[in-house]
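Asks: Pasting the sequence and the predicted coordinates here, then a few questions.
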Amino acid sequence: MDKLNYLFIPDKIFFTGEQLAEHWTAENYEIIGDSIVAFIGPCEISPNFLWDIKHRKKKTPIKSELMLHFLVEHFETDFEKAILRQKLLIHILKDKLNHRLGGDVLQRWGDDLFDGDAKLTIAAVVKTKVSTKIHVGVNISSKNTPVKTKGLQDYNLDPQEMAQAVMNQYRLDILKITEKIATTKSF
């Protein structure tokens, strides 16, 4: 991989889960190849797009009035690597948020970030026939959610600035991993 394409999409997009289909960014935004995109919009995930069996069994609705969404696609099908990349993205998000909040305010539990018992994120990773996809949604608004949440508005943080910071760091980390593979000799 030479580069990771990226874009902050200015359109407000309602995230339903259908964006986890392969080639969604190519078909809608002409971004070909591995990519990370970010956009802002509400979220309500249809039961048809609840890929995690535990979430399907709980039947807890997943919705938010307004979120910052990160959508990553890598054109390889190693699911374990995709899960590790998701954790990398969550860790980057946690670092960038905690830096702006002036300390170790947020904690990662599983695939999500919390401030005490208030949830900030949702996350999913899926494998398609030709790629792996990662979605991380960060609440902007904490109003009218099915569980206790906090959002970027609660911290007076700019979603677009956060999107750029997280996308830039993810791109850099993926590039550095690729460089490390190419420059490390084996014995």
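Replies: Cool, got the structure.
Asks: From here on, just use CA atoms for contacts and neighbour counts.
Replies: Fine.
Asks: How about the most centrally placed residue in the chain, nearest residue that isn't a chain neighbour?
Replies: With distances taken as C-alpha atoms, centre = their mean, the residue of the chain nearest its centroid is residue 136 (2.3 Å). If you skip the residues right next to it in sequence, residue 136 has residue 123 as its closest partner in space, 4.4 Å away by C-alpha to C-alpha, 6 or more residues apart in numbering.
Asks: Can you tell me the SS state at that neighbour?
Replies: Classification of residue 123 into helix, strand or coil gives strand, according to DSSP: H, G, I helix; E, B strand; the rest coil.
Asks: Second structure for comparison follows:
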Amino acid sequence: MATSPLRTRLLPARRTYDGTQIAAQWALRNLGIFGDSAVAFLGPCDVPTEALHDIEDRRAGEFLRAREMLHLIVEHFGERLDGAVWRQRILVTLASELLRERRIGVRRSGNDLFVGRRKLSVSIASCGALSAKIHLGINIDPAGAPVPAIGLARLRVPARPFARSLLSDYAAECSSALRAQAKAIAL
């Protein structure tokens, strides 16, 4: 379980998410961010089948593609996969709460968000020897998606302010959880 404050950053430049960002220490190697982090950026999504980290999707020959997404890359050191999946669900729930505040009829199913029958997001949680990683991709312009999809642009949600709010809310949730751990009296 993580014991250090979460560092957040919204990158100014666009980047393509291709699946390599889910590698351990991506934020350290590419951005100089040490420790637990949540990094957001805007850009296309283009993940071929062989780069997927979901066995069912890989076996089915699936791929990820969208013209423009908001990507969140989260890393927690010392975390197991079960904890990473719960953190992923919290992150997705926070995104849905922000959208509901805007009176958008969003529905969460596991780690995915939907508006009506159209998919708004993709997400994966995975673990390695060093850390747990989460990718949450929220469509802005879903053109090219392999399933019926919708994006923030169609919902009239400005992506960068939404990203800032989501990073802030997730960091606050992580900080609150650390505080809850620190103040608990052992059994």
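Replies: Arrived safely, thanks for sending. Since the model is a prediction, treat every value here as computed from it, not as a measurement.
Asks: Check for me that the residue nearest to the centre of the first structure belongs to a strand.
Replies: Yes: applying three-state DSSP, one finds residue 136 of the first structure inside a strand.
Asks: so where is the strand ranked longest in the first structure in the second structure?
Replies: Selection of the longest strand in the first structure by residue count, based on DSSP state E, yields strand 63-74. Strand 63-74 of the first structure falls opposite residues 65-76 of the second structure when the two are matched by TM-score structural alignment.
Asks: Can you tell me what sits against the matching stretch?
Replies: Taking contacts as C-alpha atoms under 8 Å, 6 or more residues apart in numbering, the residues outside stretch 65-76 of the second structure that touch it are 1-2, 17, 21-22, 24-25, 35-47, 84, 131-146, 159, 163.
Asks: is it true that residue 137 of the first structure touches residue 125?
Replies: No: in this structure, residue 137 of the first structure is not within contact of residue 125 by C-alpha atoms under 8 Å, at 11.9 Å.
Asks: buried sites along stretch 121-136 of the second structure?
Replies: For stretch 121-136 of the second structure, burial by neighbour count (16 or more other C-alpha atoms under 10 Å) applies to 121-127, 131-136.
Asks: what's around residue 62 of the first structure, how many residues?
Replies: By the criterion of other C-alpha atoms under 10 Å, residue 62 of the first structure has 17 neighbours.
Asks: same thing with residue 102 of the first structure?
Replies: Per other C-alpha under 10 Å, the neighbour tally for residue 102 of the first structure reads 8.
Asks: Now do the same contact list for it.
Replies: Under the criterion of C-alpha under 8 Å, 6+ apart, the contact list for residue 102 of the first structure is empty.
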